[in-house]
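1. got a predicted model here, sequence first, then my questions.
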Amino acid sequence: MKLATLILGSTMLATSAMAEDLSVVGSWSNLPLYQNFETPFWTQEIGSLTNDEFTAQLTSFDQMGVAGADVFRMLGDGLFDVGATVADYTVGDAPELEGLDVPLLATTVAQAQAMVDAAKPMVADIMRARFGSEMLGIAPYPPQVVFCRGAIASLDDLKGKKVRGSGRMTTKFLEALGAEGINIAFSEVPGSLERGVIDCAVTGAGSGFSAGWWEVSDTLVALPLGGWDPVVIAMNGDRFDALDAEAQETLKTAVAEGLETPAWDAAEGGLETYLACLTGNAACPVETAAAMTLLEPTAADIEAARAILTTEVLPDWAGRAGDEWVTRWNDTVGTAVGLTIAQ
């Protein structure tokens, strides 16, 4: 019913007879990316950024009751015009997309953005081949860190723990560390931590803060074991192809300027801010009752983790993705980070 209402509304509520009115399904409604960037862009700014060529009606996949993994399938079927979801949610359909978000390779915003920019041509081809959709842009969540119930003194302490990963590659990485990877939806994590179903969970520092994970966990491991969880924004391919070339470029430019760039700009310093909020540090700009213990991994932790990444996790992904995509990854993302996956 919500989906039918969304599509009907996109036809009836156009502000101009000449405007292209888009039905848009955004990412998690309770997280900062949707609230601070997707919502103002699609509901307020798209008209001014496109000279009123486009308007939009926005909801999120969780408000629709749709799983994040289903967004691009539904988008390809034409059930809405534009969809956004975490790339890692869709790797069951497109394992090659795992190469967009590799743990540990980017520890700064600049490094993460360089990786994403290098991967964009590859991601665009994957979206067309797998989902019949046109990539419009890629926006970041904050670095994916580890929330644990109880005390954690080092990465070694994750051995034997039941840990919810933020994607398939992250889960493989955790298993290589000796943890038991558990597949649990983001919204189910707080209850699972509280009941002891899992011991730890991976998500962005900002996402975990906004969703209240600090209320049911004690230790925060400040290492991007889950990468950055990029969100791919895409348009149904038939709908995009029906636009003239100028309108296509106008829309892509608007997404880049009004959604992508502000989200990346806000990511700068975002990790430090959210770590402050999660640990109850005075540097947090809002009042918070959070008081988690922050674990800063040692150089030995980082070295050991990267060794596991290069000798176990990436070769495992290469076997799933296939030689063509591994070659493309080496020539793009790999070049950007100075790493080559052996074939």
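-> Perfect, thanks for sending it.
2. please count neighbours and contacts with C-alpha atoms only from this point.
-> Fine.
3. how about Thr43, nearest residue that isn't a chain neighbour?
-> Counting by CA to CA, 6 or more residues apart in numbering, Ala56 is the residue found nearest to Thr43 once chain neighbours are left out, at 6.3 Å.
4. what of Ile152?
-> Counting by CA to CA, 6+ apart, Ile152 lies nearest to Thr219, which is 6.3 Å off, once chain neighbours are set aside.
5. separation between the one you found and Val146?
-> Counting by CA to CA, to the nearest Å, the gap from Thr219 to Val146 is 8 Å.
6. and these two? Which one has more around it.
-> Set Thr219 next to Val146 and count neighbours by other CA atoms under 10 Å: Val146 wins out with 27 against 22.
7. the closest residue to the more buried one other than its chain neighbours: what secondary structure?
-> Distance criterion CA to CA, 6+ apart; nearest residue to Val146, sequence neighbours excluded, is Val202 at 4.5 Å. State at Val202, reduced to three classes by DSSP: H, G, I helix; E, B strand; the rest coil: strand.
8. my guess is Val202 meets Pro142, correct?
-> No - in this structure, Val202 is not within contact of Pro142 by CA atoms under 8 Å, at 11.5 Å.
9. packing partners of whichever helix in the chain runs longest?
-> Of all the segments of type helix in the chain, defined by DSSP state H, the longest one is helix 109-131. Counting contacts by 3 or more CA pairs under 8 Å, 6 or more residues apart in numbering; DSSP states H and E, helix 109-131 packs against helix 71-76, strand 133-139, helix 261-267, helix 323-329, helix 335-337.
10. now render the ones you listed as CSV, adding distance to Val25 and mean neighbour count.
-> Supplementary listing: these in CSV, determined by distance: least, CA to CA, whole Å; neighbours: other CA atoms under 10 Å:
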stretch, distance to Val25, mean neighbour count
helix 71-76, 8, 23
strand 133-139, 13, 26
helix 261-267, 17, 17
helix 323-329, 28, 17
helix 335-337, 31, 16
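11. of all those, which one is nearest Glu246?
-> Checking the helices and strands packed on helix 109-131 against Glu246 by CA to CA gives strand 133-139 as the closest, at 14.4 Å.
12. okay, angle between the longest helix of the chain and strand 133-139 too, please.
-> Inter-element angle recorded for helix 109-131 and strand 133-139: 160 degrees (by axes from the mean of the first three to the mean of the last three CA atoms, to 10 degrees).
13. tell me the buried residues in helix 109-131?
-> Using 16 or more other CA atoms under 10 Å as the test for burial, helix 109-131 gives 109, 112-120, 122-124, 126-128, 131.
14. structure B:
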Amino acid sequence: MFDKARACVAAAVTAMAFATGASAQDYPKTELSVQGGWATAGIYQEIEVPFWTERLPSLTGGNVTASITSLNEKGLKGPEVFRLMRMGVIDFGTSALGYVAGDDPQNEGPDLAGIALDIETARKVSDAYKPALAKLYMEKYGIKLLMLYPTEAQVFWCNGPIESLSDLRGKKVRTGNRTVADFVEGAGGVTVTMPFGEVVTSLQLGVIDCAVTGTFSGNSAGWHEVTTHLYPLTVGWSPFMYAVNAKAWEKLAPSVQALLTEEMGKLEDEVWSAGAARTAEGLSCATGGECIFGKKGAMTLVPLAEADVELRSKLVNDVVLARFAQRCGDACMAEWNETVGALISAD
């Protein structure tokens, strides 16, 4: 899906490197150790692996190289990455913010349910809140935040008719994090927690009525085969972070630090663009539209009802933000209001 775009970007940055006078001797021989994301995710295969194993060596004449493994290969579930980075077992690593929201609710800040309905707003929110998370990660884990990036829009996959947000009342809904659960509970739904891999069977058996996940992730996992209605109200973007152990970072040559800072900034832009593409592709595939890389389905795409606009706003203010404030505390909420809150109020 992203091969052509990736090739163009790689060529462009290589040309830029030579144009600005960068050369191999500017970079000492450096081997980086990287813990990547899920091998089953398109982001890992299409973007992460080529960045570390192709792009960096290309830009440095082979002087900066990296080895990368997926969470699957290491038998990790995701939440351990923060702890292992703090211990210095992992140098560079990535993990979902939602995995450590239980350790510190501040991790929920850039992805509170129902706030960012489109990816442009989600990017603005992420950028506004990034300094707060950078400070948290350095102080609590001893890791340096390098970038924040999304998967795709998190929406509702239901095995039965649904016409509006109010139709979630009484339905059993699998949610992936606390803030989405708050939103669903506010709408009158019954939230259920279960691993991603159990969702298809649970939908088939009627254990749950609906489940929330990304448009592309759900399509890739075959959710369109066990659900009938896709309700596209975005309740999040399931953001991930990339970071590095601070002590490992300090040992790198200044030229390598500068290279990584610049290139990961570009990579961040690329993954956000990929998130928009994945969102559109997943929606189209699941509902019988144009489908190039996904699996074509025949779900009913539910139009967003006008009444949902007002109800969504009420749920965000009265439930999602209120519960986040309780978990996060006064100082945390004040910081959120000064960053994300000020941004969405301006919009």
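-> That came in fine, so what should we check first? This structure is a prediction, so every number in the text was calculated from the model and none was measured.
15. fetch the TM-score of the aligned pair.
-> Their TM-score after superposition, calculated using TM-score structural alignment, normalised by the length of structure 1, is reported as 0.87; 322 aligned residues with a CA RMSD of 2.2 Å.
16. thinking again about what came up before, the residue nearest to Thr43 of structure 1 belongs to a strand?
-> Yes - the assignment for Ala56 of structure 1 (three-state DSSP) places it in a strand.
17. isn't it up against Ala19?
-> No - here Ala56 of structure 1 does not reach Ala19: they are 9.7 Å apart, not a contact under CA under 8 Å.
18. tell me which of the two has more neighbours.
-> Neighbours were tallied for Ala56 of structure 1 and for Ala19 using other CA under 10 Å; the higher tally belongs to Ala56 (26 against 16).
19. aligned partner of that one in structure 2?
-> Under the alignment defined by TM-score structural alignment, Ala56 of structure 1 is paired with Ala66 of structure 2.
20. for its match, give its distance to Asp91 of structure 2.
-> Computed with CA to CA, the distance linking Ala66 of structure 2 and Asp91 of structure 2 is 11 Å.
21. which neighbours do these two share?
-> Common contact partners of Ala66 of structure 2 and Asp91 (CA atoms under 8 Å, 6 or more residues apart in numbering): 32-34.
22. contact partners for Pro95 of structure 1?
-> 317, 320-321.
23. corresponding residue for it in structure 2?
-> Aligned by TM-score structural alignment, Pro95 of structure 1 pairs with Pro105 of structure 2.
24. check the gap between that match and Pro161 of structure 2 for me.
-> Using CA to CA, we find Pro105 of structure 2 at a distance of 34 Å from Pro161 of structure 2.
25. ok, now Asp347 of structure 2?
-> For Asp347 of structure 2, the distance to Pro161 of structure 2 under the criterion CA to CA works out to 33 Å.
26. those two: which has the busier surroundings?
-> In this view Asp347 of structure 2 and Pro161 are compared by other CA under 10 Å, and Pro161 has more residues nearby, 14 against 6.
27. next, the contact list for the aligned residue in structure 1 for that one, please.
-> In structure 1, the residue paired with Pro161 of structure 2 is Ala151, using TM-score structural alignment. When contacts are counted by CA under 8 Å, 6+ apart, Ala151 of structure 1 is found next to 218-219.
28. isn't there a helix covering Ala151 of structure 1?
-> No - note on Ala151 of structure 1: no helix contains this position according to three-state DSSP, which reports coil.
29. from Ser220 of structure 2, how far off is Leu76 of structure 2?
-> Using CA to CA, which is the criterion applied here, Leu76 of structure 2 is 21 Å from Ser220 of structure 2.
30. mind listing the helices for the stretch 201-347 of structure 2?
-> Taking DSSP state H, counting those that start in this stretch as the criterion, the stretch 201-347 of structure 2 carries its helices at 215-220, 246-250, 254-286, 306-315, 321-328, 330-336, 342-346.
31. how much space between Ala263 of structure 1 and Leu220 of structure 1?
-> Taking CA to CA as the measure, Ala263 of structure 1 and Leu220 of structure 1 are separated by 24 Å.
32. next: Ser60 of structure 1.
-> 28 Å.
33. neighbour-wise, which of those two wins?
-> The residue with more neighbours, out of Ser60 of structure 1 and Leu220 and counting by other CA under 10 Å, is Leu220; that gives 27 against 23.
34. quick one, which of the helices and strands packed on helix 109-131 of structure 1 gets closest to Ala245 of structure 1.
-> Shortest separation from Ala245 of structure 1 across those is recorded for strand 133-139, at 13.3 Å, computed as CA to CA.
35. which part of structure 2 matches the closest one?
-> Under TM-score structural alignment, the alignment places strand 133-139 of structure 1 onto residues 143-149 of structure 2.
36. contacts for the matching stretch, please.
-> Applying CA under 8 Å, 6+ apart, the contact partners of stretch 143-149 of structure 2 are 85-86, 126, 130, 133-134, 137-138, 239-246, 249, 261, 264-265, 268, 271-272.
37. can you find the partner of Asp308 of structure 2 in structure 1?
-> Under the alignment by TM-score structural alignment, Asp308 of structure 2 pairs with Asp301 in structure 1.
38. please apply the same query to Leu233 of structure 2.
-> Under the alignment by TM-score structural alignment, Leu233 of structure 2 pairs with Leu223 in structure 1.
39. got the contact list for its match?
-> Neighbour list for Leu223 of structure 1: 104, 144-146, 296-297 [criterion: CA under 8 Å, 6+ apart].
40. in structure 2, what sits opposite Ser27 of structure 1 in the alignment?
-> Structural alignment places Ser27 of structure 1 opposite Gly37 in structure 2 (criterion: TM-score structural alignment).
41. from what I can see that match touches Phe92, true?
-> No - applying CA under 8 Å as the test, Gly37 of structure 2 and Phe92 come out as separate, 11.3 Å apart.
42. neighbour count: these two, which is higher?
-> Applying other CA under 10 Å to Gly37 of structure 2 and Phe92 shows that Gly37 carries more neighbours, namely 28 against 25.
43. quick one: that one from Gly176 of structure 2, how far?
-> Spatial separation of Gly37 of structure 2 from Gly176 of structure 2 under the definition CA to CA is 17 Å.
44. same question for Val9 of structure 2.
-> The span separating Val9 of structure 2 from Gly176 of structure 2 equals 33 Å under the rule CA to CA.
45. quick one: which of these two has more around it?
-> Remark: of Val9 of structure 2 and Gly176, Gly176 carries more neighbours, 21 against 16, as counted by other CA under 10 Å.
46. quick one, what contacts that one?
-> Taking CA under 8 Å, 6+ apart as the criterion, Gly176 of structure 2 is in contact with 193, 212-213.
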